[in-house]
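Q: missing the sequence, but the structure's below:
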């Protein structure tokens, strides 16, 4: 298999229609795509990173804001909520996900997805909602933790 086969380069349409991206970010993607094409045509292939950290942070923060705003509009934040309650609700979504794996069911709310996909989405939605209310720097923390995990030993010295 050619190492270049899995490299995905966004089209101009994908860049222009991407929701939540700043103009500077869109310009950066277009410039990188053009540079890549010029290098490729010249025979000087060099892989490029499709997304920058700031683009990932922007995308996650956009989701956090949208998810939290929806929860507020739907009344979930009319009263103060404590951390224990919020974390317990995240756990309940994981338990529902486990049950969908045991029963092998499709989602009854979003029919194009299996149950576990819906429940994992619910977990992420609850995490992002809490992060939005508490103003946690979740996007940045995810990237920092991913980098840290690259430095850890295999299985972090544990059996599972």
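A: Arrived safely, thanks for sending. Only a predicted model underlies this, so the values are computations on that prediction, with no experimental measurement involved.
Q: only C-alpha atoms for contact and neighbour calcs from this point on.
A: Noted.
Q: just want the most central residue of the chain.
A: residue 60 (5.8 Å; Cα atoms, centre = their mean).
Q: just say helix, strand or coil for it.
A: Per DSSP: H, G, I helix; E, B strand; the rest coil, the local secondary structure of residue 60 is helix.
Q: which ones are touching it?
A: residue 139 (Cα atoms under 8 Å, 6 or more residues apart in numbering).
Q: for it, give its distance to residue 108.
A: Using Cα to Cα, to the nearest Å, residue 60 is found at 26 Å from residue 108.
Q: check residue 34 too.
A: Distance, residue 34 to residue 108, by Cα to Cα: 44 Å.
Q: now residue 118
A: Using Cα to Cα, one obtains 9 Å as the distance from residue 118 to residue 108.
Q: neighbour count for those two, which is higher?
A: Taking neighbours as other Cα atoms under 10 Å, residue 118 and residue 108 compare with residue 118 leading, 21 against 11.
Q: got another, please set it beside the one above:
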């Protein structure tokens, strides 16, 4: 499997975790109330998509705030060790990673991958094609910054 296809597989895994943890329950209730699949209702589809985009933006804003406060992940190896030893992982994560720049960027990426799977977006192909396109563009894509 190539690295781009791996993005699609990760996207599906992220989506399933979100479903398993109830992040799609509200959509299912809306669909039931509408008497149909939510995706047959264009307005509901756009509202749900907009909410997902807003949640991605909120994670990026949290990353900015973490940077402003100087909150960066510390002791990552300690957290990885706790995970490997299956001992106090949650406490180690909260102490060394939670609410840091890296944590919030990971949240944003997870939400992006979730959005892709939920909307049947082949993100692997689109990242590959966009990277190829960008590689052919001029320095700084012709912009000042």
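A: Sure, I can see it. In this text the structure is predicted, and so the values were computed from the model without any measurement.
Q: what does the residue nearest to the centre of structure 1 align to in structure 2?
A: Alignment note (TM-score structural alignment): residue 60 of structure 1 maps to residue 7 of structure 2.
Q: any idea how far its match is from residue 139 of structure 2?
A: Counting by Cα to Cα - residue 7 of structure 2 and residue 139 of structure 2 are separated by 27 Å.
Q: same check, this time on residue 89 of structure 2
A: In terms of Cα to Cα, residue 89 of structure 2 sits 44 Å off from residue 139 of structure 2.
Q: what about these two, which has more around it?
A: Taking neighbours as other Cα under 10 Å, residue 89 of structure 2 and residue 139 compare with residue 89 leading, 17 against 10.
Q: quick one: what's aligned to that one in structure 1?
A: Checking with TM-score structural alignment, residue 89 of structure 2 has no match.
Q: contacts only, for residue 89 of structure 2.
A: Counting by Cα under 8 Å, 6+ apart, residue 89 of structure 2 makes contact with 79-80, 82-83.
Q: again, only this time at 6 Å
A: 82-83 (Cα atoms under 6 Å, 6 or more residues apart in numbering).
Q: what's around residue 90 of structure 1, how many residues?
A: Neighbour tally, residue 90 of structure 1, other Cα under 10 Å: 20.
Q: didn't it look like it was pressed against residue 123?
A: Yes. Counting by Cα atoms under 6 Å, residue 90 of structure 1 does reach residue 123; the two are 5.4 Å apart.
Q: now do the shared contacts for these two.
A: By Cα under 6 Å, 6+ apart, no residue touches both residue 90 of structure 1 and residue 123.
Q: now the helices for structure 2?
A: Using DSSP state H, the helices of structure 2 run over 3-20, 25-34, 42-68, 76-85, 89-96, 101-118, 123-135.
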